[in-house]
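Asks: Just need the structure, nothing else, for what follows:
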Amino acid sequence: MRRRPAGEGRRPAPAWMGGARPWQVLALAAALALPPAAALAERVTVRSGDHPGFGRLVFDWPALPAWSLQQQGDGVLLRVPAGTTLQPPARLPRNLLSLAEEPEGIRLVLRPGASAKAYRLGARVVVDVADPPAQPPAPERTRAAARPVAASPPPAGPVEARSRARRTRGAAPPEAPSPPPALAAPSPPAPAASVAAMPTSPAAPAAAAPAPPVALPAARPARPLPGGQAVLLPVPAGTGAAVVRRGGEVLAVLDSAEAPDLAPLRGHPVFGALVADPLPGATLLRLPLAPPGQLRARREAAGWVLEAIRPAPALEGAPALMPEAEPGPPPRLLLKAAAPGRVVPVADPETGLPLLLGTLREGAEALPVGRRLPEFDLLPSLLGAAVLARSDGVAVQALRGRFGIAAAGGARFALDAGVTQPPAAPAMTRSFDLPDQPPAELLNRAQALQAAIAGAAPLTRLAQRRAAGEALLALGLPQEAQAMLALGFAEDPRATADAGYAALAGAAALLAGRLAEAGALRAPDWPESDEATLWRAALAAAQGEWREAGPGFAATMPLLLAYPAALRARLLPLAALALAEAGERAALARLLGRAGEAAEDLVLPRAILAELDGKPEEALALYDRAAAGRDRQARARAIRRGVELRLVTGAIDAKAAARALEAALYAWRGDRQELETRLRLATLRRGSGDARGALALLRETAAMLPEQAEALQPAIRDAFLAGLAESPPLAAVALFDAFPELLPADPRGEEAMLVLADRLLALDLGDRAAALLRQAMERAAGTSRAALGLRLAALRLQESDLSGAEAALADSAAPELPAGLAQPRAVLAARLDARRGRVPEAVAALRALGPAGGEALAELLTESTDWAGAAAALGTHLAATLPAPPATLADAQRRLLLRQAALLALAGDEPALAALRESAAARMGEGPLAEAFALLTADPLRGLADLPRLQRELQLFRSLPARLEALRAGAPVTR
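Replies: Below you'll find the predicted structure:
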C-alpha cells in the first residue's frame, strides 16, 4: 500500500474497510498521516496491560539494544540508545502517569507509591509497575463516577470475541475508541480511588469530562443466618448479582456501576480481603475463600447480603437453574430464572477466557451441577448463571424469565453427556478440572486448546497448557499430558512456583508409570483437598504402601467414580487393589458393586474380597482366573495369594507351596513385590527342610538387588545355620567351608559349630572336628571364641594331645568371661595340670573353685584312692547343682548320685549311705540306675533272716554289668 504524503487530503475509506472497527480506522489514519522521515524510522512497539497487583509495559525491539532501568524520584528512566522511536500503546497502565521520550532514554512517571522493575524476555523489555501499598481509609470517602454507559454492549461477534479473548490473555483493551496519545505531553493523573482495595479504573478519553463525585453507599456487616458470617452490600433497587467460585476465589458481580464502599469491612475476619474492581456499568467483587467455603447470596430491601458458609453441602436445597435445550432455530440452551438481570462479561482468572455471568435481580437460583459442551462450559454457580466461552461464537442473552445461550454454527446441545460433577460427589473438593465428558468432546477440547496455545504469546500460555493437560489426562493419555505440562515448565517460570500445576504433572507421571517424577503429589505447599487425598493415595498404592493408600481411596471414592471413563479405567484397578490389600472390605465391596461384574482387570480384587468373606473355593477360582490373565502384575499377585490360601486351608504342604510359588518369581520382576515373593519362597523352603535351597535363593536375591543386600543378611545367616543343622555332617562341613563368612559371631554360631563337632566325633572324625573348631574359633571373638576354644581343648585332651589342649586354651583366652564359661575353663586347666603330673596344684585349683570344681576334684581323688575325699568333693558338687525335691532328675544327675553311693560304699561310710538313701532313693525312679543305687545303699546283713535278700542281691549283681553295658550302648533294656 502506498503511503500518503504529508498534507495530502484524506479520501473516503474504501469498501474493503467497511468491516473495520473505528479505532482501527483511526490508527490507520494516524499512521498514514506521519511525515516521510518518521515513516521510514524504525519504531519500537509498546504494549500495555493491567493485571492484579501490577501494570505492565512491553517494549518490543527488532533487535534488543543495551538497556538499563534507573529509579529517579517518582519515576524511572529506561536508558536506551538515542534515536529510538516509540509507537505508544492505546492506554497506559493504571499505575503509570506518563510515558515520554528523552535524549537519555524513555522516562516513565509513576503514580505516587508505585514501584517498577524490568527484565528481559527475548528481544523484549518488560517493565512491571506494582500497585502502591494500601492506605488506611479517610473518614469520608468519595469516588469519581464511572463513565456513563448508555446500554449494555451487544453480544460479541466471532471476530470481536476472538480479539477480546486474546487481549484478555495479554494486555488490557482500551475502553473506548480513541487515537494514541502524544508522548510529548504526559497524560493527566487519574482521580484517586475512594476505596483502597479497589484498583483505579482505566482513564476516560480526554474528550469526556469527569462526572461530579457522588457519595458511595457503605457496606456493613449483616445479620447472618445461624453459623455464618455475612455482609450487606447496599445497591440501588433492581441491581442484579451473580456469584461463582473460580479456584481459591469467589467472584461476585453486581450489574450496577455504583459500587459499595468497602472501608467499613477493613479488619473483618472473612470479608476484610474483599476487593472491588470497576467494570463498564458493573462491579466485580473478589473474595479469597479457601474451599470448601462458599458464599450464599440473598436479596433484602437494602441490598444484597453475602453470607460465608461452611461446608459446601449447606447449599443443598437451593433453587436450581435447570438447563433445557431449545431446538431453535437457532438452537439454544435455556436456563429458567424468575428475575434475570444483565449479562456481565469478565475475564476468567483461571484460564483468561471470557466468563459471561448472568445476574439475578432477585431470588437465589444457582446451578449446582456444571456441564461441559464443545464450545463453552456451563460452570457450577452459587447464584445466577456462569458461562465460560471457549469459542468466539458464544452469546448469552437475558430474556424474559430465562437466560439463552447460543453458539456459532447452530450447534445442538446434548445435555446428558457433559455433566462435570455427578450428584454422588457434590461435597468433594477438587484441585483439577477433569470433566466427565464423552471422549469426542474431550478430544475436540484438547485440539482447540492446542490451537489456542499455538497462537498465544509464550508467557500467556500457562493456563491453557494446564487446561490442555487436564483434557489429555481425562482422555486417559498421561504420557501426552505430561509432555504438554513439561513445556509449561520450560517456558514459564511461574509453572514451577504453582503447586497445583506441578501436582497435575505429577498425576500424569504417576499414570504414565514414572513414579520418580510424581513426587509433586506429596508437596506440602499443594493445598489440601479431596482430590489431593485421592492422588496421594494413588501414589502410595503405586509404591506398594497399601496401609496408607486404602483409607485415602475409601474416603474419596465418590470423586473417583465421577472421573471420565478413560481416567477412571486407569485408576479403578489400583484403587480396588489398595482397598483389598489394606483390608477395607466395606469400601471394596461398594467399589466393585459400582464397577460391575464385567471388568476383567478387577478379578484379583474380587478374589481378595471373596477370601475376606470366608469363601475359599470362590476365591481360589478367581485367583486361578487372574493367574491365567494377561496382566503380569495381577498374575504374580494371584499366584502368591492362591498359594497362601491353599497352604492355610491344608490343600498343600510347605514343600508343594514352595514349588507352586516358584512360578511367581518370573511373573513380575524388579520391585518390592518380587522381593516379598523371594523372601516368602525362602521361608517355605526352610519350612520344608530345604535350607540349602533357601540359602541359594537369598544369596541370588542379594546379588540381584545390591541395595537390599544388607537387609537380607539376617535371613541369609538363618538359612545358613539351618543348613548346617539339617545337612549330613560331611555336607555341613562342606557348606561351612564354602561360606565361612556367614557364620554369625554370636551364641547361635557357637552352638552350631559345637553341634557339628559332636556329630563329627560320633563318626570318629576327631581330626576333622578339631580342624572345624579351630577354623571357627579363629573367626569368632569374645565369649564365642572362648567357648569354641574350651571345646577344642577338651577334644585335644581327650586325644591326649596336651600341647594342643594348652594352646587352644591360651589362644581363646579373654580378659572377662561369664562364670558359666570361666569355671569350665579353669576345671579343664586343672585336669591338664593333673595329666602333666602336677596333681597337688590341680587339686588346689579345683578346691578353690568350690562346688564348680567338685566333680573334677572327685575324679582326681578317686584316681588317688582317696574314697572319702572323693565322696566329700562330689557331695559338695551335688548339693549345689541338684534341684530341690520333688523335681525330676536327669540321667546325668542320677549317674552322679549312683557314683556318690559307690564312693561312700568304698569308703565304708554307712551313716552317709543311709542318709543318701533317705534323701535320694525316691528320686532315682526305675531302671538299671535305680536298681544299682538300691544295692549300694541297702542295709548290711545282720542275721540269717537277711539271707534271702542276700541271694536276690547276688543275682542282681551278676546281671548288673550286662544291664549297665546295654544302657551305655543305647540298646533296649527289658526286665
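Asks: okay, CA-based contacts and neighbour counts for the rest of this
Replies: Fine.
Asks: For the stretch 451-600 of the chain, just list every one of the helices.
Replies: Here the stretch 451-600 of the chain has its helices, by DSSP state H, counting those that start in this stretch, at 462-474, 478-491, 494-497, 499-511, 530-542, 546-555, 557-561, 565-581, 585-595.
Asks: Indicate which one of the ones you listed is closest to H877.
Replies: Closest to H877 of the helices of the stretch 451-600 of the chain is helix 546-555 (CA to CA; 59.1 Å).
Asks: Show me what the closest one packs onto, helices and strands only.
Replies: For helix 546-555, the packing partners by 3 or more CA pairs under 8 Å, 6 or more residues apart in numbering; DSSP states H and E come out as helix 530-542, helix 565-581.
Asks: wait, I309 sits on A297?
Replies: No - judged on CA atoms under 8 Å, I309 makes no contact with A297 at a distance of 10.5 Å.
Asks: To check against the first, give me the structure of this:
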Amino acid sequence: MLDTIIADGVPSDDAVPYLMRSMAWMELGRNAEAMKDLAHPLLATSLDAAAIRGIVHANEDRWREARENFAAAAGVAGTLPIDMQRKMVLAATRTALEMRDSKEAARVFSEFETIGVPDELAAEVAVLAGRIAESEGKMGDALVAYERAGRMNESPAAAEARFRALAARIGAGKITRDQAIGDLEGFTVLWRGDRTEAEALGLLGRLYVDANRYRDAFRTLEAATISHPTSDVTRTLQQTMTGAFADLFLEQRGEELSALEALGIFYDYSALVPVGRRGDEMIRRLADRLISVDLLEQASELLQHQVDKRLQGAARAQVAAKLAMVQLKNRKPDKALRTLRATSLAELPSEIREQRLLLEARATSETGRHDLALELLEGLRGKEVDRLRADILWAAKRYGESAEAIERAYGDRWQSFAPLADHERHDILKAAVGYALGDDKLGLHRFRGRYAAKMADSPDRAAFEAVSTSFGLDSTDFKDIARAVSSVDSLDRFLRDYRTRYGDDKTSDGAEPAAPEAPAPPRQSRAPAPAPG
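Replies: This next block holds a predicted model:
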C-alpha cells in the first residue's frame, strides 16, 4: 500500500509515507531498504526518523551510529507509540552495553518500569537485566536473570541467555576449559545464524587457542566468516586468530606441534599469514623446522616463494642463500647454483656476500668443477674457508694440499689444553692421511710432532700412530683408515658449520631449535667414497 501511495506521488512536504514505510521495512528485517527511506531529505531533521535510525543501526550492530541517533531522539521517546517506545528502549539499552556504558544502560533500562514489559519481550528484557548486572559485577544476579530468560521459550533471546550464562560461568572459573569447550561445541551446533552464534564461535575459538587446538580454532574463524562475514565479532575473531597463527610460528608454544602438523596448518590457513616482515620471519622459522627434520622439498617451496614473490634486494639475496643451502643439503647442487646466480647483486653486505660465496664454491665442487670452486674462495680468509678449501682439494685428489688447509684451519689448536672433539679428531686424522697420500714426509713429521700428544688419549690413537709413523700406503691398515676417513660425508659437516656460523639453526633470540618431534623421512644414502689412490 505504501509503495502504491509513494508511486502515485505524495505532496512534496509530506514525509509520513516514507517514515511509515521505513518502519515496515524495519519490522521485516530489511535494514538496507529502511535506511534508504530514512535518508529522504524530508526526514533529515525528523526526531521520529532518528529514533527509527537508531533501532536499525542497532539491528546492524552499528553501535556508534545507533547511540548518536538515540541521543538525538531522546526528546520524542515518550511521544512514540508504546510498542515503538519498547523497541527503542531495548535497542538503546543494548547499544549502551555494547559501548561499555553500564550507567547509561541502567538509566535507559529503568524506563521499562514505566512502559511495562509484555510477555513476548520478557526474555529479551531479562537478558538485558542480566547483562547490566554482569557489567556491574553482580554475577549472581546476572546468572539468575540469564537462567530465567533461558527457560522462557525457544527464542533468540533465550538462546542468547543460555550462551551468556555459560560465558559468565567460564569467566568466573566455575567450569573447566574442557567442559566449556564441550558445552560451546554443542551450543554452536544447535543455535545458528545470529550474533549469538558469532559470539559463541569467538569464545570457542579463543578457548581452542588456549588448549593448543589450533586447527579447531581456525575452523571456528572459517565458520564465523561464512555465517557472519560483516560482523564486528567476526572481525575481532579474525584479529585474534591472525595473532594466534603468528604466535604458532614465532613463539615457543608452536614447538608443541610436529613439523608436519605445523606445515599442514600453514598451508590450510595461509590466508592468516601477516604481510610484511613479520610474515617473512614466520615463513623462515617454519622452513627452519622443516629443515631440522629433513623435509627439504617442503622447506624449499616456502623459501622459493619468498625469493620469487615477497622479497627484494639484500633480504632476497640472504633468503636465497638459505634456499641454496637447503637445495645443497638435498643433494641438488645444480639447483643451488641456479638460485645463487639468479639472485646475485653487485652490492651486498660483506657477510651475505661471503656466505653466498661459500655455498657457491661448495655447490660448484659438488658438480665436479673443483678448480673453479677454489677460484671462488680466493681472497676469503678464516677457519670455515680453510675447511671448505680442504674438502674441495680432497675431492680433487690433491691430498697434500688438503692436509695443509686443514692444518692451517686449526692454527695453534695443538697448543690448547682442551681435548679434541670428535669432529676435530676426524680432521686431524684426515690431515695425517692427506700428508701420507701426498708423499709429504716433512709435513707429516711436523704434523705428528704437533698432534701426537693430543691424539694419544683419544679413541683414534692407534689409527693416528699407524698413519703418521709409516708410509706403507699399500698396507691393509692404511687402506682401511683412508677408506674410513673418506667415507665421512664432508657435505653434512660443511652445512653444520655453515649454519652454526650464519645462525640458520637458531631462533632470533639465539636459542637452539627444539629437537624434532616427528621422525625424519629416510634420506637417500650415499655410497662410501672409495679409498684414495
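Asks: on that earlier part again, make CSV out of the helices of the stretch 451-600 of structure 1 and add mean neighbour count and distance to S68 of structure 1.
Replies: Shown next, in CSV, are the helices of the stretch 451-600 of structure 1 (neighbours: other CA atoms under 10 Å; distance: least, CA to CA, whole Å):
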stretch, mean neighbour count, distance to S68 of structure 1
helix 462-474, 25, 28
helix 478-491, 19, 24
helix 494-497, 14, 24
helix 499-511, 24, 33
helix 530-542, 23, 44
helix 546-555, 22, 53
helix 557-561, 20, 52
helix 565-581, 22, 50
helix 585-595, 17, 62
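Asks: Just tell me which of these ends up closest to A634 of structure 1.
Replies: That would be helix 565-581 among those, by CA to CA, at 9.4 Å.
Asks: Residues in contact with the closest one: which ones?
Replies: Contact partners of helix 565-581 of structure 1, identified using CA atoms under 8 Å, 6 or more residues apart in numbering, comprise 436, 473-476, 511, 538, 541-542, 546-547, 549-551, 553-554, 560-561, 585, 587-588, 591-592, 601-602, 604-605, 608-609.
Asks: Same check on stretch 596-613 of structure 1?
Replies: Everything outside stretch 596-613 of structure 1 that qualifies as a contact, by CA under 8 Å, 6+ apart, is 573, 576-577, 580, 585, 588-589, 592, 616, 618-623, 625-626, 631, 634, 638.
Asks: again with stretch 504-518 of structure 1
Replies: 432, 466, 469-470, 473, 478-479, 481-482, 485-486, 503, 519-521, 535, 539, 542-543, 570.
Asks: and with 10 Å instead?
Replies: Contact with stretch 504-518 of structure 1 is made by 431-433, 466, 469-470, 472-473, 476-486, 489, 499-503, 519-522, 532, 535-536, 538-539, 542-543, 567, 570-571, as judged by CA atoms under 10 Å, 6 or more residues apart in numbering.
Asks: Which parts of the stretch 351-500 of structure 2 are helices?
Replies: 370-376, 383-395, 399-410, 422-437, 441-456, 461-468, 476-487, 490-502.
Asks: just so I know, which of these lies nearest Y208 of structure 2?
Replies: Closest among those, using CA to CA: helix 490-502, at 35.7 Å.
Asks: residue range for the closest one in structure 1?
Replies: Across structure 1, nothing matches helix 490-502 of structure 2 (TM-score structural alignment).
Asks: And that helix, what does it pack against?
Replies: helix 313-329, helix 350-366, helix 383-395 (3 or more CA pairs under 10 Å, 6 or more residues apart in numbering; DSSP states H and E).
Asks: would you turn the helices of the stretch 351-500 of structure 2 into CSV with distance to R341 of structure 2 and mean neighbour count?
Replies: Converted to CSV, the helices of the stretch 351-500 of structure 2 look like this (distance: least, CA to CA, whole Å; neighbours: other CA atoms under 10 Å):
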stretch, distance to R341 of structure 2, mean neighbour count
helix 370-376, 13, 17
helix 383-395, 20, 23
helix 399-410, 27, 23
helix 422-437, 32, 22
helix 441-456, 39, 17
helix 461-468, 42, 19
helix 476-487, 30, 17
helix 490-502, 19, 15
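Asks: Quick check: which of these is nearest to A200 of structure 2?
Replies: The minimum distance between A200 of structure 2 and the helices of the stretch 351-500 of structure 2 falls on helix 490-502, with 46.2 Å, by CA to CA.
Asks: Which residues does that closest one contact?
Replies: The contact list for helix 490-502 of structure 2 (CA under 10 Å, 6+ apart) reads 322, 325-326, 328-329, 331, 351-352, 355, 358-359, 362-363, 366, 384, 387-388, 391-392, 395, 423, 503-506.
Asks: just stretch 860-876 of structure 1 next, same as before
Replies: Here stretch 860-876 of structure 1 has contacts from 830-831, 834-835, 839-840, 842-843, 846-847, 850-859, 877-878, 881, 896-897, 899-909, 912, 916, using CA under 10 Å, 6+ apart.
Asks: Just the buried ones among those residues, please.
Replies: Buried members of the contacts of stretch 860-876 of structure 1, scored by 16 or more other CA atoms under 10 Å, are 830-831, 834, 839, 842-843, 846-847, 851-859, 877-878, 896-897, 899-905, 907, 912, 916.
Asks: so the corresponding residue of structure 2 for R686 of structure 1 is in which element?
Replies: Alignment note (TM-score structural alignment): R686 of structure 1 maps to V209 of structure 2. Taking DSSP states H and E as the definition, V209 of structure 2 sits inside helix 195-210.
Asks: gap between the helix or strand just after that helix and the chain center?
Replies: The C-terminal neighbour of helix 195-210 of structure 2 among helices and strands, as given by DSSP H and E, is helix 214-227. Here helix 214-227 of structure 2 is found 16 Å from its chain centre; the criterion is CA atoms, centre = their mean, to the nearest Å.
Asks: average gap between helix 214-227 of structure 2 and structure 1?
Replies: Once superposed with structure 1, the aligned residues differ from helix 214-227 of structure 2 by a mean of 3.1 Å; criterion: mean CA distance after the TM-score superposition for structure 1.
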